[in-house]
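> one predicted model, sequence on top.
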Amino acid sequence: MEIMKAIIMLVVILVAFPLVMNGQETEYNVETESVSTHVDKILNGPINKEGLQQMPYKLWFNSNYKTYRVNTDLLKDAKKKNIKNLKILAFMGTWCHDSNREIPRLMRIMDDMGIGDQLELYALDVDKTSLKGKEKGFDIKNTPTIIFYLNGEEIKRVIEEPEGSFEEELVRILK
């Protein structure tokens, strides 16, 4: 009888473990209701390019991403640096016009540099909060807030828009 209980318990554990682990995977591009009067839904929590390329977000994302001309001359030297140690954490609002303009530009530059996977992107609601609470401890007051890390250390924040361009910011950061 004890052996039967042990076998049943083992089966329960083997079945339940993958279900529990699967529930811990990051869910991207979650839509929630908006309190803003000019949009019905917003993205909230971790997001990626695929989420921004869906309606209605693709209306502003695709046009800003595709039409932005990356200053490749300015980035020539930056591309030669050890850019693998650069990480970017960005908080944005799909309801925010500054985010709608700046985040596609930043993503275009990072894709051009071959480091698009080094961007971690979170969408916030109008109260600057997210479903996962990732923004806690980062003192986010405006969107977008883009935090640059080099070798794990925060070295720069761009709030709302860069001084000049993101290319100029990257050149300064990677000196």
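In hand now; what should we look at?

> could you use CA atoms for every contact and neighbour count after this?
Fine.

> give me the distance from the lengthiest helix in the chain to the chain's centre.
Across the chain, the longest stretch assigned as helix under DSSP state H is helix 2-23. Helix 2-23 sits 36 Å away from the centroid of its parent chain (Cα atoms, centre = their mean, to the nearest Å).

> buried residues in the helix or strand that comes right after that helix?
Note on helix 2-23: by DSSP states H and E, the next helix or strand toward the C-terminus is strand 30-33. Within strand 30-33, no residue is scored as buried using 16 or more other Cα atoms under 10 Å.

> strand 30-33 - contacts with which helices or strands?
Counting contacts by 3 or more Cα pairs under 8 Å, 6 or more residues apart in numbering; DSSP states H and E, strand 30-33 packs against strand 41-47.

> who's in contact with the strand it packs on?
Identification of contacts with strand 41-47 by Cα atoms under 8 Å, 6 or more residues apart in numbering yields 26-34, 93-95, 120-125, 130-134.

> just the buried ones among these, please.
Among these, those classed as buried by 16+ other Cα under 10 Å are 28-29, 34, 93-95, 120-125, 130-131.

> would CSV of the residues you listed with distance to S165 and secondary structure be doable?
Output for the buried ones among the contacts of strand 41-47, formatted as CSV (distance: Cα to Cα, whole Å; DSSP: H, G, I helix; E, B strand; the rest coil):
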residue, distance to S165, secondary structure
Y28, 28, coil
N29, 27, coil
S34, 30, coil
G93, 20, coil
T94, 21, coil
W95, 22, coil
E120, 20, strand
L121, 19, strand
Y122, 21, strand
A123, 22, strand
L124, 23, coil
D125, 26, coil
S130, 27, coil
L131, 31, coil
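
> okay, pairing it with this:
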Amino acid sequence: MKKILLGVILVTSIGCLAQKKETSVTKDEEGNLIGNVNKANFLQEPYTDWFSPNYNNYKTNKETINKLKPLLKGISIKAFMGTWCSDSQEQTPAFYKILDEVGFNYKNLELVAVNRDRETPNNLQKGYDVERVPTLIFYKDGKEIGRFVEFPRETVESDILKIVSGKPYKHSYED
């Protein structure tokens, strides 16, 4: 009986720790989100003031969305944005709309909100070479296959399609 009780306590503790890491979001002195975030964070004031209109007003290309659907299976994404950044305020809602329309598995997305220095207190940005936000890094089989940086060359969904389909793609700051 003691072993069963100990097992239940251990599993519960591990679950709580994992959940705590997932929701490790704080605010800086200006009220900007810092840490791991998700769409629910942006549906609260004051972030919904920019998130909801930009999400609702972004019109995706349905043909591109249909091409993306099968290609995003098996893809994981590590993304960085700043709630203080106008490009992030524009591109993050568009990014979420695209992921919603393709039925993306959000377990394969980690979105990190950074401060104006592109950092978090837990150094979640370390090793990812984030110079501008938003930065969306796409992985297949654990290897980076490309990244979207700050704004699209064409449209967000067409840029993502090029990345995940293996076509030549250079983000906005590559020569």
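Thanks, I have the structure now. Everything numeric here is computed off the predicted structure, so don't read it as measured data.

> kindly provide the TM-score of these chains.
Remark: TM-score between the superposed chains equals 0.80 [TM-score structural alignment, normalised by the length of structure 1]; 161 aligned residues with a Cα RMSD of 2.4 Å.

> measure stretch 41-53 of structure 2 end to end?
Chord length of stretch 41-53 of structure 2, first to last residue, is 15 Å (Cα to Cα, to the nearest Å).

> and stretch 126-133 of structure 1, by the same measure?
Using Cα to Cα, one end of stretch 126-133 of structure 1 lies 14 Å from the other.

> quick check, distance from it to the centre of its chain.
13 Å.

> likewise for stretch 53-70 of structure 2?
How far stretch 53-70 of structure 2 lies from its chain's middle: 16 Å, per Cα atoms, centre = their mean.

> residues in contact with it: which ones?
89-90, 93-94, 96-98, 101-104, 157-158, 161, 164.

> now a ChimeraX select for only the buried ones of these.
A single ChimeraX command is used to select the members of these judged buried by 16+ other Cα under 10 Å:
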select :89,90,93,94,96,97,98,102,104,157,158,161,164
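
> what about the strands in structure 2?
Along structure 2, counting by DSSP state E, strands occupy 25-27, 33-37, 75-81, 109-113, 135-140, 143-149.

> ok, back up a step: greatest separation within the buried ones among the contacts of strand 41-47 of structure 1: which pair is it?
By the measure Cα to Cα, S34 and E120 form the most distant pair in these, at 22.5 Å.

> ok, now which ones touch the nearest residue to S165 of structure 2 once chain neighbours are set aside?
Excluding its sequence neighbours, the residue lying closest to S165 of structure 2 (Cα to Cα, 6 or more residues apart in numbering) is L71, at 6.7 Å. Neighbour list for L71 of structure 2: 161, 164-165 [criterion: Cα under 8 Å, 6+ apart].

> which of these fall within helices?
161, 164-165.

> ok, the residue nearest the centre of structure 2 to D28 of structure 2 distance?
In structure 2, the C-alpha nearest the mean C-alpha coordinate belongs to L111, at 3.3 Å (Cα atoms, centre = their mean). Distance of L111 of structure 2 to D28 of structure 2, given as Cα to Cα: 17 Å.

> check N115 of structure 2 too.
From N115 of structure 2 across to D28 of structure 2, the span is 8 Å (Cα to Cα).

> ok, whatever residue of structure 1 lines up with S76 of structure 2 to M4 of structure 1 distance?
Applying TM-score structural alignment, one finds that S76 of structure 2 aligns to K87 in structure 1. Per Cα to Cα, K87 of structure 1 is found 52 Å from M4 of structure 1.

> what about S99 of structure 1, how many residues nearby?
24 (other Cα atoms under 10 Å).

> got the contact list for it?
Contacts of S99 of structure 1 by Cα under 8 Å, 6+ apart are 92-93, 143-144, 160.

> end-to-end on stretch 130-147 of structure 1?
Stretch 130-147 of structure 1 stretches 17 Å from its first residue to its last (Cα to Cα).
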